[in-house]
Each structure stands twice: as C-alpha cells, then as structure tokens.
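In: coordinates for the following, if possible.
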Amino acid sequence: MKRLAAALEYKVPPPLIGALCALLMWLICGVPPLTGRPPLLLVPALALVVLGLTVDAVGVLSFRRARTTVNPFAPERTVNIVSSGIYRLSRNPMYLGMACILTGWAVWLWQVQAVLGVVLFVVWITRFQIIPEERVLTQKFGTEYRQYRQRVRRWV
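Out: Predicted coordinates:
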C-alpha cells in the first residue's frame, strides 16, 4: 500500500485533480442542469470562484516574483521559501484557491453531496502533493522551512 501511495505522489497535476473533482461533484449530484438555480445562489458561488482565482493568481505571482518554480512536479527546483504576502496566511494558497473554486461550484450545485468533491480534493492534494512537497522542502531548507511550517498553517 505504501508503494502505491508513493507511486501517486506528484503524478497528477493539481488543476486536473480539481477538474476531476468538479466533474465528480456534478455526476454525484445526478448531473443537474446548470440553470434553474435560485438566482441568489449565483452571488456566493461566484464570490467563492473569484476569491479562489484571486488567491491562485496571487500565489503564482508571488512565486514568479521570488523567481522560484510553480511546477508541482518539481518541488526540488524551489530556490527559496516564499513566506511573505499571501504566504503569511497559508503555505499552499494555490491549492487553497482551487478548493475555494470547488466550494463555489458546490454552492452552485446546491446539493449537500457536492461537498464530497471538495473533501476529496483536499484529502488528495494533502496526501499526494502537499506532504511530499513538505518532505522535499524540509530536506532542502531545513530549519528555515521547519520554522515557516510552525508559523503558517498548511491550508488556512
């Protein structure tokens, strides 16, 4: 089982995991039509999607400014720890943004079982992306990264 888990680390791009979770959410809700929702649902659903896109963009821009990699398959290419800006609030704002987008989708689907897709995304990304990234960053940056981990939460 450990080999299977290790084999899944860094194998699937996080945006693809997000898209698959969104599709799963739609399917487990019985493929509901995308219209006919209470109009007021659009406001919180869109707000969460816009928040998620903004958090994603700010996270990517912070990495670009620090001239470090955003490649989820190569955390070993990280050249420094980004700990300012949005990274003072979350160690993983790009993944947090994706979770916000999925939460907005769950609100729009307006069925409680849609939340399962958000939970699946968080569990998958934590186990097969974040924890392996943390392992690499701890090996590479040692005490500096351990101190950052103590100061800033993994998600929020």
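
In: from here on, contacts and neighbour counts on C-alpha atoms
Out: Will do.

In: which residue is nearest the centroid of the protein?
Out: Relative to the mean C-alpha position of the chain, the nearest C-alpha, by Cα atoms, centre = their mean, is the one of Tyr95, at 1.6 Å.

In: next, the second sequence, to be compared with the first:
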Amino acid sequence: MKWIDMPPVWLLLAIVLTWWIAELQPMSWAIGGPITDLLGGLLVGGGIVLILLAAVEMRKQRTTIIPHMEADRLVSSGIFKRSRNPIYLGDTLVLAGLALRWDAPVALLLVPLFMFTITQRFIIPEENRLRVKFRADFARYCQKTRRWV
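Out: Reported below is the predicted structural model:
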C-alpha cells in the first residue's frame, strides 16, 4: 500500500477536492476574471516548469525521485539551489493555480493544508534520511537553501 502514499496521489486528491469545491460553491463567491485566469495559468505553468527542472536535475545526478527510497546523491545543483523541495513547491503552485483558474477561492484553503500534509508525510522523513546519510553536507545545504522558497 506504500504506492498509494505518494505525493502525486495527495496532489490528485487535493485537485479533485478543488474541482469539487469549484462545482459546488455558490457563484456569489466567485472572483473570476482575466486577471485570476492569467495568474492561475502562470501558477500552473510555473509549477510544471519547477517539477520538470527538478526531475531533470535528479536524473542528471542519477538519484531517485521516489520519496520513500534512499537517495544515492545529495542534489543541491540546478533548481535545488533555490529550494530544497522544488517538486513539492511545483505541486503547490499547480494546486493554487487550478483553484484560481476554476474560480474556487475557497479551495485556496487547501493549499496550506496540502503543504502541511506534504511536509509531515514526506519532507521531514526525507530530510531525516538525508541528514543521516550526508551529515555535514546536508547541514550546509540546509543553511544555504530554504525548505520551500
């Protein structure tokens, strides 16, 4: 059952909830318009770019992208110079962007809940494994690079 406890599954769940909220919310709560459509599109696009940049960097470094697995290398180059978790940041941007594109401002409340869930279920355990395996290198990386942005 570990395959189901993966970040894309949590993201998909949050996206489905966002869509559901968009379908059920009263139209009087809508804030839509060209500005929110543009912002939503930019967030979704930016999130996808972050995810792709991180995946390419991890592939170049020949380490796993799967959260529950042991990393072969500490990746601190490329997009990982800016964020220790660019894939999770990208997921979050996609979620926020879809809430705006689907005109569901209430669903934006899911964004911090998603971030909290991802941090507790994936980021903290991943960081603990990296801390044990890469010790001083990981400590230096944490001092230079923030967890999210």
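
In: one step back: name the helix or strand for the residue nearest to the centre of structure 1, please.
Out: Per DSSP states H and E, Tyr95 of structure 1 falls inside helix 93-109.

In: what range does the helix or strand just after that helix cover in structure 2?
Out: Moving toward the C-terminus from helix 93-109 of structure 1, the next helix or strand (DSSP H and E) is helix 115-125. Using TM-score structural alignment, helix 115-125 of structure 1 lines up with residues 108-118 of structure 2.

In: report the separation between the aligned partner of Arg73 of structure 2 in structure 1 and Ala19 of structure 1.
Out: Residue correspondence to structure 1 (TM-score structural alignment): Arg73 of structure 2 is matched to Asn80. As for Asn80 of structure 1, its distance to Ala19 of structure 1 is 29 Å (criterion: Cα to Cα, to the nearest Å).

In: roughly how far does His68 of structure 2 sit from Cys142 of structure 2?
Out: His68 of structure 2 sits 20 Å away from Cys142 of structure 2, taking Cα to Cα as the criterion.

In: with Val44 of structure 2 instead?
Out: With distances taken as Cα to Cα, Val44 of structure 2 is found 27 Å from Cys142 of structure 2.

In: which of these two has more residues huddled nearby?
Out: A count of neighbours by other Cα atoms under 10 Å puts Val44 above the other of Val44 of structure 2 and Cys142, at 24 against 16.

In: residue in structure 1 paired with the more buried one?
Out: Checking TM-score structural alignment: Val44 of structure 2 goes with Val49.

In: skipping adjacent residues, who's closest to that match in space?
Out: Sequence neighbours aside, Ile101 is the residue nearest to Val49 of structure 1 in space, at 4.3 Å (criterion: Cα to Cα, 6 or more residues apart in numbering).

In: residue in structure 2 matching that neighbour?
Out: Correspondence of Ile101 of structure 1 to structure 2, assessed by TM-score structural alignment: Val94.

In: state the number of residues packed around its match.
Out: Neighbours of Val94 of structure 2 (other Cα under 10 Å): 25.

In: can you map out the helices along structure 2?
Out: According to DSSP state H, structure 2 carries its helices in the segments 7-24, 34-60, 86-101, 110-118, 124-144.

In: check which residues of the fourth one are buried.
Out: What that stands for is helix 110-118 of structure 2. Across helix 110-118 of structure 2, burial judged by 16 or more other Cα atoms under 10 Å covers 110-111, 114-115, 118.

In: before we move on, back to that, test my guess that the residue nearest to Val49 of structure 1 contacts Leu53.
Out: Yes - with contact defined as Cα atoms under 8 Å, Ile101 of structure 1 counts as touching Leu53 (7.1 Å).

In: right, I'll leave it there.
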